[in-house]
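In: Pasting a predicted model and its sequence here:
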Amino acid sequence: MILKSIFDRFSSFFGLLLLWPILLIIAILIRLKMPGGPVIFKQKRVGQHGKLFTMYKFRSMIASHSGSSVSVKGESRITPLGAKLRKYKLDELPELWNVLIGDMSFVGPRPDIPGYADKLEGDDRRMLLLKPGITGLASLKYRNEEELLAEQEYPQWYNDKILFPDKVKINIEYLNHWSFWNDIKIIIYTIFGKDL
């Protein structure tokens, strides 16, 4: 996967160069519309080989909240501006920095909070061989995850018992059949909002 790593570093570098005006505008809007908290949301996530790293996103929630580890569309802790950023995935643009420094890849499993990796057993632990990604096959399948969770009576249970095991299965399949051109296809489908 050397080609994947080279692509990640170069593309994230040029992506940050090209998108810095948009990053600046979003940062200013967050400061103006969502005062009282940081512009960037930082959180420890599980990376390749189970190593923890700090993931960066634009803040989309109120500064102080004690909510669930899963996000549901329409919940009160998500601000109006944050909802728009999340809808168009603009809150994830700072993750380009994570890709540049090697913590993440453009394509791979979404990085989980600590605890979920402990649930992986047997062959499923091979998922930790992958760097977490900004997008991936599971991200494409569950691009409307927040809406799906909003329809459930018990969102956390549904995430842990239904979504998480299915995502693991999808990511193991991705690992087993990885190709650089498949990564490019996933990126293109993500940009244009299409399903594979």
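Out: Great, that's in hand.

In: from here on, contacts and neighbour counts on C-alpha atoms
Out: Noted.

In: Pretty sure S64 sits in a helix.
Out: No - looking at S64 with DSSP: H, G, I helix; E, B strand; the rest coil, it is coil, so not inside a helix.

In: do you know how far it is from A27?
Out: Taking C-alpha to C-alpha, to the nearest Å as the measure, S64 and A27 are separated by 18 Å.

In: Comparing those two, which residue is more hemmed in?
Out: Counted by other C-alpha atoms under 10 Å, S64 and A27 do not tie: A27 has more neighbours, with 17 against 9.

In: Quick check, the more buried one in contact with V39.
Out: Yes - if you go by C-alpha atoms under 8 Å, A27 and V39 touch, sitting 6.0 Å apart.

In: what do these two both touch?
Out: Taking C-alpha atoms under 8 Å, 6 or more residues apart in numbering as the criterion, A27 and V39 both touch F58.

In: which one's the longest helix in the chain?
Out: Counting residues, the longest helix found in the chain (DSSP state H) is helix 2-33.

In: Put this next to the first one:
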Amino acid sequence: MGSLVQRLVALVLLIALLPILLVLAVALAVSQGRPVMFRQLRAGKGTTPFALTKFRSMRDTRDQAGSLLPDADRVTRIGSILRRTRLDELPGIWNVVRGDMSFVGPRPLLPETIRDLGSNGMKRCSVRPGLTGWSQVNGNTLLTLEQKVALDLWYIDNRSWMLDARIVLATFMVMIAGETIRDHKA
């Protein structure tokens, strides 16, 4: 799907999902306070930085030295549900509308992570990052960074509209059934 078509589809989808987004935002505001959105600088196509937007799923809880506690200690109950179902990613549709992201592609990483990956990081940034991707439907948080990068590079070498459709369908299965490590061969 071309970039302009994706942006238009994303805009229509964002408008259609507005009631759900509002309900989730209110639930987050009530259960964990404000802000309800999380924004973080990520590397996009060509390593161009952009602000990724998603629902906030963690508190900013720190230890006595001022360091953030581990993620597991900061994730809220509603945040855990949003993460498991991937609903925390819905505001990222705005990034698709803006042209920062596609629906399918490697998930955007921090600029310093891309830099540390060297040539693999540069290849990973040769395509627009996605709301969902091959590594997300093949284990995601159950995988190491190296495994995710290998899956992302495989996707880049083998991408097609059929593979993208398969990833979108698999994303819905992950949202319902949860993450499992799957055979990544097409």
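Out: Perfect, I can see it now. Since the structure is predicted, the reported quantities are computational estimates derived from the model, not experimental observations.

In: Quick TM-score on the pair, please.
Out: The TM-score (TM-score structural alignment, normalised by the length of structure 2) is 0.84; 173 aligned residues with a C-alpha RMSD of 2.1 Å.

In: give me the number of residues near the residue nearest to G108 of structure 1 when sequence neighbours are not counted?
Out: Closest residue to G108 of structure 1 apart from its sequence neighbours, by C-alpha to C-alpha, 6 or more residues apart in numbering: G133 at 3.9 Å. Neighbour count of G133 of structure 1, defined by other C-alpha under 10 Å: 20.

In: Alignment lookup: G133 of structure 1 to structure 2.
Out: Aligned counterpart of G133 of structure 1 in structure 2: G130 (TM-score structural alignment).

In: ok, now W181 of structure 1?
Out: By TM-score structural alignment, W181 of structure 1 lines up with M162.

In: how about the helices of structure 1, start to end?
Out: Taking DSSP H as the criterion, structure 1 carries its helices at 2-33, 80-87, 95-100, 137-141, 145-150, 155-158, 164-176, 180-191.

In: Buried deepest among those, which one?
Out: The highest mean neighbour count among these, using mean count of other C-alpha atoms under 10 Å, belongs to helix 95-100: a mean of 23.

In: separation between the residue nearest the centre of structure 2 and L109 of structure 2?
Out: Relative to the mean C-alpha position of structure 2, the nearest C-alpha, by C-alpha atoms, centre = their mean, is the one of L131, at 4.7 Å. According to C-alpha to C-alpha, L131 of structure 2 stands 12 Å off from L109 of structure 2.

In: T144 of structure 2 now?
Out: 14 Å.

In: So those two - more neighbours on which side?
Out: Shown here are T144 of structure 2 and L109; by other C-alpha under 10 Å, L109 has more neighbours (21 against 11).

In: Under the alignment, what does the more buried one map to in structure 1?
Out: Checking TM-score structural alignment: L109 of structure 2 goes with D112.

In: Is its match in contact with Q43, as I believe?
Out: No - using C-alpha under 8 Å, D112 of structure 1 makes no contact with Q43, being 10.2 Å away.

In: Run through the residues that contact the nearest residue to Y155 of structure 2 once chain neighbours are set aside.
Out: Leaving aside its chain neighbours, Y155 of structure 2 sits nearest to W134 (6.3 Å; criterion: C-alpha to C-alpha, 6+ apart). W134 of structure 2 sits next to G105, P106, L151, D152, Y155, I167, H184 when contact means C-alpha under 8 Å, 6+ apart.

In: and the gap between W134 of structure 2 and S160 of structure 2?
Out: On the measure of C-alpha to C-alpha, W134 of structure 2 and S160 of structure 2 end up 12 Å apart.

In: what do you get for T171 of structure 2?
Out: Counting by C-alpha to C-alpha, the gap from T171 of structure 2 to S160 of structure 2 is 16 Å.

In: One more: G2 of structure 2?
Out: In terms of C-alpha to C-alpha, G2 of structure 2 sits 12 Å off from S160 of structure 2.

In: do the same with N95 of structure 2
Out: 21 Å.

In: again with L52 of structure 2
Out: For L52 of structure 2, the distance to S160 of structure 2 - C-alpha to C-alpha - is 25 Å.

In: quick one, which of the two is more surrounded?
Out: When L52 of structure 2 is set against S160 and neighbours are counted by other C-alpha under 10 Å, the residue ahead is L52, at 23 against 12.

In: Surely that one is in contact with M37?
Out: No - counting by C-alpha under 8 Å, M37 is not a contact partner of L52 of structure 2; they are 10.1 Å apart.

In: Need the residues touching each of the two.
Out: Common neighbours of L52 of structure 2 and M37 (C-alpha under 8 Å, 6+ apart) do not exist.
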